[in-house]
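Student: Pasting the sequence and the predicted model now:
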Amino acid sequence: MVTVRGLSVSFGGRTVLEDIDLTVGAGEIVTLIGPNGAGKTTLVKSVLGLVKPSAGSIRLRPGLTVGYMPQRLQVERTLPLTVRRFLTLWRKVGRAELSQVLDEVGAAHVIDDAVQTLSGGELQRVLLARALLRRPDILVLDEPVQAVDVHGQIELFNLIAEIRRTRGCGVLLVSHDLHLVMARTDTVVCVNRHICCSGHPEDVSRHPEYLAMFGRHAEALAVYQHSHDHHHDCGGAVVTLPSAPQPLPDAQAREHPARHHHHG
């Protein structure tokens, strides 16, 4: 449904993304992971047509409908905006369809509540409902579990997997870490300006690089095991290593031919 080839994006002479290849198929969940500032949201915005690439191509299947769940929503606290009104601002929605989609995401009970009074988990479900109202072929979800506790994260990831199953839509999911979503992901793409590696998610483990990034909190998170053969210095520049680790078998991962790994 989505094919990205050789994508590069620069802002003011600074390269944010370089030579990105990405595909998302029907019914597939693809997760972009990487540290803050790695370019994940820029990649998503490029796919959505909100950011113009400096090089490369983005091809969407003709007639493709995209449901987008943004990373943040800011609503003026004094604005009288109920969930019902919020979900019908952009298009006319019948009462039955509105009730059905809110029930699907587990948020039927907040339909007449003010958006500003919702908990983090309730707001994320309402944003997901808004994306589903487009009857999408592909869902693009940017950090869908922020401001949600661990129990709520598990429920949201299970909900996303169920929506993929029942609707048959593809999912492009962005996360700054791995979290429990990895158990529901078909393909993982590790991004830090370029693609470091990509492949199938692995079982929960204690990967040294992941522990270095997330410390003691990493023990509670599911991990995609992968080998990096390069690193980045604190400024993001690639640092070449004298030798590269052996790649995982093809059945487990697809390694990119870079000779560097991530540092700091």
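Tutor: That came in fine, so what should we check first?

Student: Going by C-alpha atoms from here, please, whenever you check contacts or count neighbours.
Tutor: Will do.

Student: residue contacts, the closest residue to residue 253 other than its chain neighbours?
Tutor: Nearest non-adjacent residue to residue 253, counting by C-alpha to C-alpha, 6 or more residues apart in numbering: residue 199, 3.9 Å away. Going by C-alpha atoms under 8 Å, 6 or more residues apart in numbering, residue 199 touches 187, 188, 189, 252, 253, 254, 255.

Student: give me that answer again for 6 Å
Tutor: Each residue near residue 199 by C-alpha atoms under 6 Å, 6 or more residues apart in numbering is listed here: 187, 188, 253, 254.

Student: any idea how far residue 19 is from residue 126?
Tutor: In this view, residue 19 and residue 126 are 35 Å apart by C-alpha to C-alpha, to the nearest Å.

Student: Between the two, tell me which one has more neighbours.
Tutor: residue 126 (26 against 15; other C-alpha atoms under 10 Å).

Student: and the more buried one, that's in a strand?
Tutor: No - using DSSP: H, G, I helix; E, B strand; the rest coil, the secondary structure at residue 126 is helix, not a strand.

Student: which non-adjacent residue is nearest it?
Tutor: Nearest one to residue 126, counting by C-alpha to C-alpha, 6+ apart, is residue 107 at 6.7 Å.

Student: The structure to be compared is supplied as follows:
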Amino acid sequence: MLMTECLVTLKNATVRFDGPPVIDGINLTLNRGDIVTIIGPNGAGKTTLIKSILSIQKLSGGEIWLKPGARIGYVPQHLILQPTLPLSVRRFLMLTGEPEARCREALAQTGVSHLFDASIHHLSGGEKQRVLIARALARNPDLLVLDEPAQGVDINGQAALYDLIRTLRDQLQCGVIMISHDLHLVMAATDQVICLNQHICCSGRPEDISADPAFIETFGQQVAESLAVYHHHHNHQHTLHGDVVAGDGDACQHEDCHSHGTH
């Protein structure tokens, strides 16, 4: 299996409803092994772009190509469940139609196998996100699509989630595309950043993107300067709660981790 195998290609992809384009002229290639993060202000079209890749949203113009037979695992931004509906993690995962053994394996891959018989209504934010990721993993995806994977997770758990995403990419040899607002943390977890504001304003490696004039115009000089000095030497691992458990924690220059007592 080649890690450079192309999974998704968008050419001049455009989505328009009743007004100006929501996304306009997007060109994007995602290969197996890539972690691509979409950032941008509210209303920039990030979720519309993701829905187009998932074939939920039809393009108004341009083309999208998805590798034939590619399996996609999707982690939505929100999970809304009726609190009066009894639902265990086991039953939630089995709704994928995958065998119980595979559901257990997927839950173990996300580090929360002990939650298999727990009520999904009683999970913490970090636990719920890991169960959602496990649900996406149950199909052994070639492409993992995540919409705000750290939504509702405290600062101590966010770094652990992004560590998990990188680990899953390595284990599954899949491609990953995700939306994130956690600019500082996600810079340590991604290979390529795409700054979207209806069109692609700029794109590149995390260490380069903060110097791009389009990025500075979108997010401001103060954010760009903070990202420029925010270089995370990623040579350690985090627990479910964000604590460092392996590697040389002293080499980590993760300022938010230091300021919040994570390291």
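Tutor: On my side now, so go ahead. Owing to the predicted nature of the structure, the values given are computational and were not obtained by experimental measurement.

Student: Could I get the TM-score for this pair?
Tutor: Overlay of the two chains. TM-score (TM-score structural alignment, normalised by the length of structure 2): 0.77; 221 aligned residues with a C-alpha RMSD of 2.5 Å.

Student: how many other residues sit next to the alignment partner in structure 2 of the residue nearest to residue 126 of structure 1?
Tutor: Counting by TM-score structural alignment, residue 107 of structure 1 corresponds to residue 112 in structure 2. As a burial measure, residue 112 of structure 2 scores 17 neighbours (other C-alpha under 10 Å).

Student: Also residue 15 of structure 1?
Tutor: 14.

Student: residues contacting it?
Tutor: Per C-alpha under 6 Å, 6+ apart, neighbours of residue 15 of structure 1: none.

Student: That one maps to what in structure 2?
Tutor: Under TM-score structural alignment, residue 15 of structure 1 pairs with residue 21 in structure 2.

Student: Same check on residue 70 of structure 1?
Tutor: Using TM-score structural alignment, the equivalent of residue 70 of structure 1 in structure 2 is residue 76.

Student: Residue 156 of structure 1: what secondary structure?
Tutor: Per three-state DSSP, residue 156 of structure 1 ends up helix.

Student: Need the counterpart of it in structure 2.
Tutor: Checking TM-score structural alignment: residue 156 of structure 1 goes with residue 161.

Student: Distance of that match relative to residue 20 of structure 2?
Tutor: Residue 161 of structure 2 is 35 Å from residue 20 of structure 2, by C-alpha to C-alpha.

Student: Between the two, point out the one with more neighbours.
Tutor: Comparing residue 161 of structure 2 with residue 20 by other C-alpha under 10 Å, the one with more neighbours is residue 161, at 26 against 10.

Student: Find the nearest non-adjacent residue to the more buried one, please.
Tutor: Using C-alpha to C-alpha, 6+ apart, the closest residue to residue 161 of structure 2 is residue 150 (6.9 Å).

Student: Run through the residues that contact the residue nearest the centre of structure 2.
Tutor: When C-alpha atoms, centre = their mean is applied to structure 2, the residue found nearest the centroid is residue 178 (3.3 Å). Residues near residue 178 of structure 2 by C-alpha under 6 Å, 6+ apart: 37, 145, 146, 147.

Student: mean deviation of the helix or strand containing the first one from structure 1?
Tutor: Yep, that's residue 37 of structure 2 we're talking about. Here residue 37 of structure 2 sits within strand 35-39, counting by DSSP states H and E. Here the mean offset of strand 35-39 of structure 2 against structure 1 after fitting is 0.6 Å, by mean C-alpha distance after the TM-score superposition for structure 1.

Student: Which residue range of structure 1 does that strand align onto?
Tutor: Going by TM-score structural alignment: strand 35-39 of structure 2 matches residues 29-33.

Student: quick one: contacts of stretch 131-145 of structure 2?
Tutor: So stretch 131-145 of structure 2 is contacted by 70-75, 93, 103, 106-107, 174-178 (C-alpha under 6 Å, 6+ apart).

Student: Closest one of those residues to residue 256 of structure 2?
Tutor: Nearest to residue 256 of structure 2 out of the contacts of stretch 131-145 of structure 2 is residue 178 (C-alpha to C-alpha; 21.0 Å).
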